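Colleague: can you look at this prediction? I've put the sequence above it.
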Amino acid sequence: MPAADTLLSSVFGFPAFRPGQEEIVNAVIAGRNTLAIMPTGGGKSLCYQLPALAREGVTVVISPLIALMRDQVRALREAGVEAGALTSGNTEEETDAVFAALDENRLKLLYMAPERLASGGTLPLLRRIGTSLIAVDEAHCVSQWGHDFRPDYLRIGELRRALGVPLAAFTATADAETRSEIITRLFDGETPDTFLHGFDRPNIHLAFAAKDSPRRQILAFADARRGQSGIVYCATRAKTESLAKALSEDGHPACHYHGGMEPDARRAVEARFQQEDGLIVVATVAFGMGVDKPDIRWVAHADLPKSIEAYYQEIGRAGRDGAPAETLTLYGADDIRLRRAQIDEGLAPPERRAADHARLNALLGLAEAQKCRRESLLAYFGESGAACGNCDLCESPPELFDATEAVRKALSAILRTGEYFGSGHLTDILLGNETAKVRERGHDALPTFGVGKEFTRSQWQAIFRQMMAQDLVRPDPERHGALRMTEPARPILRGEESITLRKDTVKAAKSRPAAKMLVSEEDAPLLSALKAKRRALAEAAGFPAYMVFNDRTLIEMAEKRPATRDAMARITGVGATKLEKYGDAFLSVITGDAPAPEHPARRALSGRAAGGIYDELLKVQAELARGPDGLDKPMSCPAGLLAKVAALRDPDMGALERLLGAKRAERFGPAFFDVLQNA
């Protein structure tokens, strides 16, 4: 079977593995049970697709979403790989085609949904077709505590035992608890080769902002990225609809998506998002695992996500092609109250609720971070790193102040009012506002009445928000969101510890600057032309534009401006099949001329070292066509024979003579041998 690095280049068009991929690929090819936890966009799919081509037999891929499977199958076919899917969404013709390919031993990857494992005919089918590997995508779906739990994932371990084949499980979201559950349920508790790779996505810009007219903030963020594909996540279904309408009225192609929509309507949005460049989908988290579009350039959260894991997974849908992407997360005190209440009012046992509060605390700590956000995010996942230079706090460090006295005043107001009031009423007390509510309860007589006049109302709201974010106070759902002091606040109240807060207010937040250019100003017109060509080819073929080439590949073309097929073959993402299908069309855009015609034997060597050797052999042949003195009868080698000579590995004169035959070996052999030795 072909070597892994050969397949990586010739099929997928990548010059090298991404960090961590090669070790996983080698483990899977070797047939070892494998568990890989990799960041979203870190190249998980390649880690089972490439081994499927390097191994005998069929690799069965169990994936949770039909849309995801169909997209991966189409992308593989575009790369020249025989793949198919058996799903409930198949037409009869599609299913017949898959079975025909299996019967003819052509298919290398067979995708199926976990629900198909319940069918009595699945196991006999998988035995008959020679299944040699099971790959499980989104393996965290086996966790019964996870929000993505799929009951049929529990059948996968039984399938592995019945087939007696290795299993490779992949996920981007698996804390220690979930990893343990995966090992128990998929591997019968026997620890597989486990790979936990870096969570850093350095191409994604991180930014948070306190809510201040959040609709205006989202519209401004989208406007600066007009024409780029993006996702806006919202906490409620109603908000997805109203915000999508506002974006549409502002001239953006936008649509909404949530779990309350009819299945056909949801599928229509999914299909439209995959097909269209520049579409914005405003969605709840229902728009989740099925998003496999590599050129999403931005993700915005109109509301605070429910946990740091959810935040990481959702922003990870941006920039999966490795090109620059941006994020913005809006948050406010109401978000914190909502998320706390959802945890406290849930049906989970106390230890699970405590863990969920801890996850929310980690996200709130990231939102109110006082230094590099990427450092804070990676630290949560157990990694360390220097300041990234690609987040809002690295670009514009926040102004800090010693907030010990302010926090003590706020805590005193909370305690002196019996922990029965929210931040609005507490702010009135601290500012000395004699509202009817303050007078009715006698709170104008408290020692804390009016002690906080050095701050404005918006500044006090920012202080309370940061206190909630640092878990010094929590909204109490049994007291309608009234703030209660937590244990970590007591040392501050007693004067035993100090605290520093950000000196921000909820005044109009500075909007993010215009989106960073994907290429230099000089290369921008060429990138636009390449995108137009990609869109035309994709529309003609009836599939998403990124399946021709993703943004990262087009950016590299615009920057490097390849002028030959050999140079084009060295662009990341241009494999042999795509070079043959699309190479000439994109070269025409770059050079302004149609590439000179080449013999098919030479075209097949494009981008390989053998291509350059072929050209040298062709020159030598021209020089010796009439012999060394130019007086002999003309002689040449067919292009196919020349290609075979160029592809010779570890050549010797004997092998060369057998390949050329006596007459051609006499004329060209020594000179060809010199070329091969010096290559």
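Modeller: Looks like it arrived, so ask away.

Colleague: when you work out contacts or count neighbours from here on, use the C-alpha atoms and nothing else.
Modeller: Noted.

Colleague: neighbours of the residue lying closest to residue 108 once chain neighbours are set aside, how many?
Modeller: Ranked by C-alpha to C-alpha, 6 or more residues apart in numbering and with sequence neighbours excluded, the top spatial neighbour of residue 108 is residue 58, at 4.8 Å. Per other C-alpha atoms under 10 Å, the neighbour tally for residue 58 reads 23.

Colleague: need the contact list for residue 58.
Modeller: 52, 107, 108, 109, 110, 129, 130, 131, 132, 133 (C-alpha atoms under 8 Å, 6 or more residues apart in numbering).

Colleague: mind checking how far the particular helix or strand that has the last one in it is from the chain centre?
Modeller: Here residue 133, judged by DSSP states H and E, is contained in strand 131-136. Mean C-alpha position of strand 131-136 versus that of the full chain (C-alpha atoms, centre = their mean, to the nearest Å) differs by 23 Å.

Colleague: separation between residue 411 and residue 41?
Modeller: Distance from residue 411 to residue 41, counting by C-alpha to C-alpha, to the nearest Å: 43 Å.

Colleague: higher neighbour count, the two?
Modeller: Set residue 411 next to residue 41 and count neighbours by other C-alpha under 10 Å: residue 411 wins out with 25 against 19.

Colleague: so who does that one touch?
Modeller: With the criterion set at C-alpha under 8 Å, 6+ apart, residue 411 makes contact with 485, 493.

Colleague: is it true that residue 177 lies in a helix?
Modeller: Yes - remark: residue 177 belongs to a helix, assigned using DSSP: H, G, I helix; E, B strand; the rest coil.

Colleague: what's the burial count for it?
Modeller: Residue 177 has 10 neighbours, counted by other C-alpha under 10 Å.

Colleague: so who does it touch?
Modeller: Residue 177 makes contact with no residue, according to C-alpha under 8 Å, 6+ apart.

Colleague: that older thread, list the buried residues in the strand holding residue 133.
Modeller: The neighbour-count check on strand 131-136 (16 or more other C-alpha atoms under 10 Å) flags 131, 132, 133, 134, 135, 136 as buried.

Colleague: do stretch 411-418 as well
Modeller: 411, 412, 413, 414, 417.

Colleague: where do the helices sit along the stretch 401-550 of the chain?
Modeller: For the stretch 401-550 of the chain, applying DSSP state H, counting those that start in this stretch gives helices covering 404-416, 423-431, 436-440, 457-469, 490-493, 524-541.

Colleague: out of those helices, flag the one nearest residue 346.
Modeller: helix 457-469 (19.9 Å; C-alpha to C-alpha).

Colleague: right, and the helix or strand after the strand holding residue 133?
Modeller: Taking DSSP H and E, what comes next after strand 131-136 is helix 156-163.

Colleague: pasting the second one now:
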Amino acid sequence: MALTKEQVLKQYFGYDKFRPLQADIIDWVLYGQDCMVLMPTGGGKSLCFQVPALMMQGITIVISPLIALMHDQVQALQANGIPSAYINSSLSGAERFAIERQCKAGEIKLLYISPEKLFSNGYLDWIKSLQVSMVAVDESHCVSVWGHDFRPEYTQLHVLKSALPNVPFMALTATADRVTRKDVLTQLGIPEARVFISSFDRPNLSLSVQPGRNRLKTIQKFIQERPRKAGIIYCLSRKNTEQLADSLLKVGISARCYHAGMSTDERAKVQDQFLRDDIQVICATIAFGMGIDKSNVRWVMHYSLPANIESFYQEIGRAGRDGVKADTLLFYSYNDLIVRKDMLAQSELPAEMKEVQLAKLDRLKQYAEAEICRRRILLSYFNEEVDRDCGNCDVCKNPPIRFDASVLAQKALSAIARTNERIAMGMLIDILRGSNNRRIIEHRYHEIKTFGAGRDLKYEEWADYIQQMLNSGIMDIAYDEQHAFKLNNASWSVLKDGKKVQLVRFRPFEEKQAEREANAAPKEKTKREVVRDELFERLRLLRKRIADNLDIPPFVVFSDATLSDMAQKKPISPAEMLNVSGVGEQKFRQYGDAFLKEIRDFIKTLGKSGGEKGDTAKISFSLYEEGLSLDEIAERRGLSPVTIVSHLVKFFEEGHPVDLRKFVTTVEFNAIAQAMKVLGTKKGEPVKPVFDLLQGKYDYHKIKVVMALLDK
């Protein structure tokens, strides 16, 4: 009998339920339809094609741009008991032939292949000879010239769709604005494909921006506050990566550089050490990151300003892929902005693309200088409407004072509407300030009602407020229409329905950031967090030992999210361990016993008052499993026998192996059972009436034991 998608999810991946949209996407593909999937990094894109691949007859082809990424993903699938492989230039002829034979024999469910390999040596004909169930194009933004990582070899992929017209195609990406999405679908030959857009929100990522001064001192402090937590620092130049890595090494931080100027072997060695948690920090150019599937990166920092919001979003998305809390920090200075503009001016891009990239760089500048929720800025960039602040960025944590800017916003939006949504920033400000320049007169914009309606504000003030409006989603921008502003549903709510608009008073960037730095303060951990983190660290070390013995990266054993759930739930039985998120049947068979033993050993160390409320029963049960008597457990823990028995009864009722009969003799059992029968006492009812009827001859804990036994 075929497995359902829910059964596949639990059995192979260890998850109890799908994330939003995943189930709908899987059903759509199973129905044989093409689609595009937009989900943030760490949002669960891979499951959208991996689950249906296991449900359909035949093989799923996954087009992937990077060799290292294929290796990591295939390794993770194989660890879950899923037959998968990859074909790329790193394989020998014998290795490739063996995989081809397996594919022909139907022994492989997912085959990862690079686009270069796909279109070489007649491979397309070979693919056509297989029983292909689906084609997934990962990192599909690489198809579009408007995307941030355009790759010419991707533009041939429409040939694959022509060769397999009846096979469903799935394009996947974490970063694509509206223009890029349309271009991707056209280039792939699936222009009418349904587009599934998940929320771009990554609430587990904290967002912060700091001024570019004293970067090294700030970086050292940041890392030292996060011991043993892996992170990436993105730099603009190779020299930056080398100097920064050397500086961190000198203060005892395990750091290495990574850039395209290093040999292939050097890069591979550094990447492998980072994957295996042997290096804490990678100082890298953008050559690093897209090719790894390391789920336990706990922070990403930008030493230098990225090129645009797409690149920035993609790079910070490499932190916290497992859904666990992660931090991001962007350093920003005016000099960084000038360097980026100079690089664009000197590039060989066509003039039209240079103009678009400059506009996108300006949006990143707005993000860095903003005094509104940074997450709202990122989400509105990808045309996602947000109606509340995130509470997890530096602006939200130190909120500025806002004012009612509804009238101001109405003036700007009205000007956009009255000019038929054809004007960009400069023209809009000129209209609002009543400038009588030649272009205004040519277009007769001096005749519209809102001309000069904002004379009271300076140019830079209007620019700041308009940027805030754009970043908060009150209006949109069309980069493919000379950056013209466009009205959306939120715009009309302001213009027609009187929706209120709150903005922040204009202030210079440095002044705002200095205030934010002064207000930043570390938060003390609660006792619960201390205990949880202590167990997490023990599980992390166990994971590292197991991974080293198996010669695999630690996150392939279990992700940080799974270890965190273990540390929270503290499972001590196979059933409880299988309820931990990310523990599937295959991984439980491989690693379950070792992690259960580590958790039990930890629980025994907590003592009388350690840990959370629910831990105390687990401590008693662990001591019972060691063979201690009831009195010995009570003495060891400084608790009454009644309390210890209540702990053991709880585990007995949950199905754990507890021999309660050893705590009462047959005579005691019969006497107590008879008294309960006389009184009609049932489980859960007060014990005292039974105690009184028996004239105090039997302790309360013996009565509780008999109650539990009779209930069973």
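Modeller: Received it, and whenever you're ready, just let me know what you need. Keep in mind the model is a prediction, meaning the values are calculated, not measured.

Colleague: so after superposing, what's the score?
Modeller: Remark: TM-score between the superposed chains equals 0.71 [TM-score structural alignment, normalised by the length of the first structure]; 517 aligned residues with a C-alpha RMSD of 3.2 Å.

Colleague: thinking again about what came up before, out of the buried residues of stretch 411-418 of the first structure, who's nearest residue 497 of the first structure?
Modeller: residue 411 (13.8 Å).

Colleague: coming back round to it: which residues are in contact with the strand holding residue 133 of the first structure?
Modeller: 31, 48, 52, 55-63, 160, 163, 165-170.

Colleague: helices of the stretch 551-700 of the second structure, residue ranges please.
Modeller: 554-557, 560-569, 574-578, 585-605, 615-625, 630-637, 641-653, 666-679, 688-693, 700-711.

Colleague: for the stretch 51-200 of the second structure, same thing?
Modeller: Using DSSP H, counting those that start in this stretch, the helices assigned to the stretch 51-200 of the second structure run over residues 67-79, 93-104, 115-118, 123-128, 158-163, 178-188.

Colleague: compared with the first structure, how much does the first one deviate?
Modeller: Right, the one you point to is helix 67-79 of the second structure. Aligned to the first structure and superposed, helix 67-79 of the second structure gives a mean residue distance of 0.5 Å (mean C-alpha distance after the TM-score superposition for the first structure).

Colleague: what angle do that helix and helix 585-605 make?
Modeller: 80 degrees (axes from the mean of the first three to the mean of the last three C-alpha atoms, to 10 degrees).

Colleague: name the helices or strands packed onto helix 67-79 of the second structure?
Modeller: When contacts are defined as 3 or more C-alpha pairs under 8 Å, 6 or more residues apart in numbering; DSSP states H and E, helix 67-79 of the second structure packs onto strand 84-87, strand 110-113, helix 554-557.

Colleague: quick one: the last one aligns where in the first structure?
Modeller: I take that to be helix 554-557 of the second structure. Aligned using TM-score structural alignment, helix 554-557 of the second structure spans residues 545-548 in the first structure.

Colleague: now the helix or strand residue 274 of the first structure falls within on the second structure. Mean distance?
Modeller: Using DSSP H and E, residue 274 of the first structure sits within helix 263-275. Its aligned residues in the second structure lie a mean 1.6 Å from helix 263-275 of the first structure after superposition (mean C-alpha distance after the TM-score superposition for the first structure).

Colleague: what helices and strands are in contact with that helix?
Modeller: Under the contact rule (3+ C-alpha pairs under 8 Å, 6+ apart), helix 263-275 of the first structure is packed against strand 254-257.

Colleague: tell me the average deviation of the strand it packs on from the second structure after fitting.
Modeller: Superposed on the second structure, strand 254-257 of the first structure shows a mean distance to its aligned partners of 0.7 Å (mean C-alpha distance after the TM-score superposition for the first structure).

Colleague: mind listing residues that contact that strand?
Modeller: Under C-alpha under 8 Å, 6+ apart, the answer for strand 254-257 of the first structure is 237, 240-241, 244-245, 247-248, 266, 269, 279-284, 286-287.

Colleague: ok so, going back, which stretch among the helices of the stretch 51-200 of the second structure comes nearest residue 615 of the second structure?
Modeller: When the helices of the stretch 51-200 of the second structure are ranked by proximity to residue 615 of the second structure, the top entry is helix 67-79, at 31.3 Å, counting by C-alpha to C-alpha.

Colleague: the closest one aligns to what range in the first structure?
Modeller: The aligned range for helix 67-79 of the second structure in the first structure is 66-78, by TM-score structural alignment.

Colleague: mind listing what's buried in the matching stretch?
Modeller: For stretch 66-78 of the first structure, by 16+ other C-alpha under 10 Å, it's 66, 67, 68, 69, 70, 71, 72, 73, 74, 75, 76, 78.

Colleague: on that earlier part again, what's the next secondary structure element after the helix holding residue 274 of the first structure?
Modeller: Later in the chain than helix 263-275 of the first structure, the nearest helix or strand by DSSP H and E is strand 280-283.

Colleague: kindly state which residue of the first structure is aligned to residue 617 of the second structure.
Modeller: In the first structure, no residue is matched to residue 617 of the second structure (TM-score structural alignment).

Colleague: return the residues in contact with residue 617 of the second structure.
Modeller: Neighbours of residue 617 of the second structure in contact, by C-alpha under 8 Å, 6+ apart: 644, 647, 648, 650.

Colleague: by neighbour count, which of these wins?
Modeller: residue 648 (25 neighbours).

Colleague: distance-wise, check it relative to residue 711 of the second structure.
Modeller: For residue 648 of the second structure, the distance to residue 711 of the second structure equals 15 Å [C-alpha to C-alpha].

Colleague: residue 294 of the second structure now?
Modeller: Computed with C-alpha to C-alpha, the distance linking residue 294 of the second structure and residue 711 of the second structure is 49 Å.

Colleague: have a look at the two and say which one is more surrounded.
Modeller: Using other C-alpha under 10 Å as the criterion, residue 294 of the second structure and residue 711 rank with residue 294 on top: 25 against 11.

Colleague: who's in contact with that one?
Modeller: If you count contacts by C-alpha under 8 Å, 6+ apart, residue 294 of the second structure has them with 275, 318, 321, 555.

Colleague: the first one: neighbour count?
Modeller: What that stands for is residue 275 of the second structure. Residue 275 of the second structure: 24 neighbours (other C-alpha under 10 Å).

Colleague: same deal with the last one?
Modeller: Using other C-alpha under 10 Å as the criterion, residue 555 of the second structure is surrounded by 24 other residues.

Colleague: quick one: it from residue 290 of the second structure, how far?
Modeller: As judged by C-alpha to C-alpha, residue 555 of the second structure and residue 290 of the second structure stand 17 Å apart.

Colleague: average gap between the strand holding residue 133 of the first structure and the second structure?
Modeller: For strand 131-136 of the first structure, the mean deviation from the second structure after alignment is 1.2 Å (mean C-alpha distance after the TM-score superposition for the first structure).
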